[in-house]
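Colleague: after the sequence you'll find the predicted model.
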Amino acid sequence: MKRIPFGTTDLPVLLPAAARLQAAARRDREAGGPLPRLRARHGLWLAALCLLSAGVADAQMGTGAGGEARRSAFAALIDWAPLLLDGFLFNIAISFLAMAGGTAVGAVLGLMQVSLLPPVRFGSWFVTQFFRNAPWLVLLFFCMFLLPFEFDLGFVVIPFPDWVKATLGLSLPVMANVSEVVRGAVQSLPSGQWEAAESLAFSRRQTLWEIILPQCVKRMLPPWMNLYAILTMATVLASIVGVSEMMTQTGRALAAENRPELLIPFYSFVLVCFFAYCYPIAVATRRLERRYQVKL
């Protein structure tokens, strides 16, 4: 803290904190309101909550049917952790596949939204708005119960497992959201970019692929990463339709243990796993937003 002689009109200023507070206020103004800021300590709090819930479960632990002492909640969690982590890896695999498929189709759909042909533009807009505003769980149920379990080609039978249907169901809303991200990025560029390319005798296709889209990549990257984090957290919906991901494996482990006091420790472990995976994505998204923000 800087010392000011007595009798002066200047007020003391905390110099080290001034720059930090000014930067935080600038980010809030750019976002239109105060931003919630996750820190690494929040993950430590979640881990502490997991350990605390295990301690509470141990305090509530009774004896078995034959009077023998039951193992602690922490020991049960350690025993089941490999199975739960295998399910979590399945969640990540589903999120990768759904994001890849949704991004590929959504990018084409987004470019169709800026087409000069009214039927193409209206059709892509309708598909985008339909799947973007449809509940994810409803789309998941439609894919699970309307698609066949196998395809009989006459000479070979190709199975169509439930996890593929779940991946397809989750890729539909991703497709619609990516379409909006692409459309917004393309239309956010100044119209002078199109006019300058037209004056240089570029075709619309050349303008789009060689001038417009390369500039849109850095604008699309932060919302695309944010969408992936949301998709990863939404993969637990696949447990409702019987896919063997982390939530399904957690339910099976709890059913095998048949101990109600293990509910909070096990689901706290699920929460910590998803936080540990999605928090770095949120941090990278914020950094990219600050790095690629449009200077007006």
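Modeller: Right, received. Where do you want to start?

Colleague: from here on, contacts and neighbour counts on C-alpha atoms
Modeller: Will do.

Colleague: how about the contacts made by L49?
Modeller: S268 (C-alpha atoms under 8 Å, 6 or more residues apart in numbering).

Colleague: you'd agree it is in a helix?
Modeller: Yes. L49: assigned to a helix according to DSSP: H, G, I helix; E, B strand; the rest coil.

Colleague: next, please give the residue ranges for the strands of the stretch 51-200 of the chain.
Modeller: Assigned by DSSP state E, counting those that start in this stretch, the strands in the stretch 51-200 of the chain fall at 150-152, 157-159.

Colleague: make CSV from the ones you listed and add mean neighbour count and distance to D28 to it.
Modeller: Shown next, in CSV, are the strands of the stretch 51-200 of the chain (neighbours: other C-alpha atoms under 10 Å; distance: least, C-alpha to C-alpha, whole Å):
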stretch, mean neighbour count, distance to D28
strand 150-152, 11, 52
strand 157-159, 11, 51
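
Colleague: can I get those in a markdown table including distance to A134?
Modeller: Listed next are the strands of the stretch 51-200 of the chain as a markdown table, based on distance: least, C-alpha to C-alpha, whole Å:
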| stretch | distance to A134 |
| --- | --- |
| strand 150-152 | 26 |
| strand 157-159 | 28 |
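
Colleague: which of those sits closest to Q22?
Modeller: strand 157-159 (58.6 Å; C-alpha to C-alpha).

Colleague: got the buried residues for stretch 109-125?
Modeller: Neighbour-count burial for stretch 109-125 flags L109, G110, L111, M112, Q113, V114, V120, R121, S124, W125 (criterion: 16 or more other C-alpha atoms under 10 Å).

Colleague: nope, stretch 253-268 is what I was after
Modeller: Of all the residues in stretch 253-268, those buried under the rule 16+ other C-alpha under 10 Å are A253, L254, E261, L262, L263, I264, P265, F266, Y267, S268.

Colleague: check stretch 40-51 too.
Modeller: G43, L46, A47, L49, C50, L51.

Colleague: now stretch 157-169
Modeller: For stretch 157-169, burial by neighbour count (16+ other C-alpha under 10 Å) applies to D162, W163, V164, K165, A166, T167, L168, G169.

Colleague: ok, and here's another one to check against it:
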Amino acid sequence: MVTEICLALWQWSPALGVGLMQNILISITAIALGTLAGLVIGALAMSPLAPLRMAAKVWVQVFRNAPWLVLIYFTTYVFPFEIHVGSHYLPFPDWLKVTVGLALPASANVAEIFRGAIGSIPSTQWEAARSLAFDRGQIFRSIILPQCFKRMLPPWMNLYAVVTMGTALSSLVGVHDVIDTAQIASNTVNLTGFTVLIYFSLLALFFAYCYPISRLTQRLERRYAF
């Protein structure tokens, strides 16, 4: 029995690897979209215009506090299956909808990380730069941002690890990821021992991917401590 279970796991290992690549693709795309949007929203949160600050604040509060599964269901079932661009129809697959669903809370968290990094810069640096006749844009680009990116990196990497674990929710809306693959394998083999083993294997896969990120995050936090 043990040999049969181990052999079945070995046979399903390539499929599990392909499924994990789907999760990684979703996580990388989601954090990329979330980072781009989050930096823009974080910048708007510091705008001198009150309507822009309020819009950014609402965005952050809504998507930081919204359940990720609800956002995934929302983007999956509200967005169309294809997008009409000119005379062409571009497919909008479910995995990309899940990516957008994860990018929304990621953008809110990146905006907060960005705002916190800006706020951690001593005000004396702003005052010193103004005394040297730098305008606001020059201060931001040349003095503040280079320091902010170093301070943002550890929490951003931690956020990426969290987003990666959140991709496990994608199987609930029909995306063929590593969780869905494990469910198919479990139903196909139909052995209790195999089901237990394959889900332990999923834990090991996610741990093997996320743990190095966690360790690197801790190392960067110590390096850039301020």
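Modeller: Yep, that arrived. Everything numeric in this text was worked out from a predicted model, so none of it was measured.

Colleague: what's the TM-score for these two chains?
Modeller: With the length set by TM-score structural alignment, normalised by the length of the second structure, the two chains reach a TM-score of 0.97; 226 aligned residues with a C-alpha RMSD of 1.2 Å.

Colleague: on that earlier part again, which among the buried residues of stretch 157-169 of the first structure gets closest to R286 of the first structure?
Modeller: In terms of C-alpha to C-alpha, no member of these lies closer to R286 of the first structure than T167, at 27.3 Å.

Colleague: quick one: contacts for the closest one?
Modeller: For T167 of the first structure, the contact set (C-alpha under 8 Å, 6+ apart) comprises I94, S95, L97, A98.

Colleague: what do we get in the second structure for the second one?
Modeller: In this case it means S95 of the first structure. Superposed on the second structure with TM-score structural alignment, S95 of the first structure falls opposite S27.

Colleague: just L84 of the first structure next, same as before
Modeller: Matched to the second structure by TM-score structural alignment, L84 of the first structure sits across from L16.

Colleague: and what of R26 of the first structure?
Modeller: So, by TM-score structural alignment, R26 of the first structure is left unmatched.

Colleague: helix, strand or coil for R26 of the first structure?
Modeller: R26 of the first structure falls in the helix class when you classify it by three-state DSSP.

Colleague: I'd say L159 of the second structure and P105 touch.
Modeller: No. Judged on C-alpha atoms under 8 Å, L159 of the second structure makes no contact with P105 at a distance of 10.1 Å.

Colleague: rebuild the buried residues of stretch 109-125 of the first structure as TSV, extending it with distance to M246 of the first structure.
Modeller: Converted to TSV, these look like this (distance: C-alpha to C-alpha, whole Å):
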residue	distance to M246 of the first structure
L109	32
G110	33
L111	36
M112	37
Q113	37
V114	40
V120	41
R121	40
S124	35
W125	35
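
Colleague: quick check: closest non-adjacent residue to the match of L84 of the first structure.
Modeller: For L16 of the second structure, ignoring the flanking residues on the chain, the nearest one in space by C-alpha to C-alpha, 6 or more residues apart in numbering is V178 at 5.4 Å.

Colleague: tally of neighbours for G106 of the first structure?
Modeller: G106 of the first structure: 28 surrounding residues under other C-alpha atoms under 10 Å.

Colleague: that one maps to what in the second structure?
Modeller: By TM-score structural alignment, G106 of the first structure lines up with G38.

Colleague: was I right to think that match contacts N109?
Modeller: Yes. Contact status for G38 of the second structure versus N109: in contact at 7.2 Å, counting by C-alpha under 8 Å.

Colleague: tell me the secondary structure for V175 of the second structure?
Modeller: Applying three-state DSSP: V175 of the second structure is coil.

Colleague: how many residues are close by it?
Modeller: 23.

Colleague: show me what it lines up with in the first structure.
Modeller: V175 of the second structure maps onto V243 in the first structure, by TM-score structural alignment.

Colleague: for the first structure, longest helix please?
Modeller: The single longest helix within the first structure, with elements called by DSSP state H, is helix 73-113.

Colleague: and that helix, how far out from the chain's middle?
Modeller: 10 Å (C-alpha atoms, centre = their mean, to the nearest Å).

Colleague: that helix - contacts with which helices or strands?
Modeller: Counting contacts by 3 or more C-alpha pairs under 8 Å, 6 or more residues apart in numbering; DSSP states H and E, helix 73-113 of the first structure packs against helix 40-59, helix 118-132, helix 162-188, helix 213-234, helix 246-257, helix 263-291.

Colleague: how far apart are that helix and its match in the second structure?
Modeller: Superposed on the second structure, helix 73-113 of the first structure shows a mean distance to its aligned partners of 0.6 Å (mean C-alpha distance after the TM-score superposition for the first structure).

Colleague: now the angle from that helix to helix 40-59?
Modeller: Calculated by axes from the mean of the first three to the mean of the last three C-alpha atoms, to 10 degrees, helix 73-113 of the first structure forms an angle of 140 degrees with helix 40-59.

Colleague: what's the angle from helix 73-113 of the first structure to helix 246-257?
Modeller: Going by the same axes, to 10 degrees, helix 73-113 of the first structure makes 160 degrees with helix 246-257.

Colleague: tell me who's in contact with the residue nearest to the spatial centre of the first structure.
Modeller: Central residue of the first structure (C-alpha atoms, centre = their mean): A229, 1.6 Å from the mean position. Residues near A229 of the first structure by C-alpha under 8 Å, 6+ apart: C278, I281, A282.
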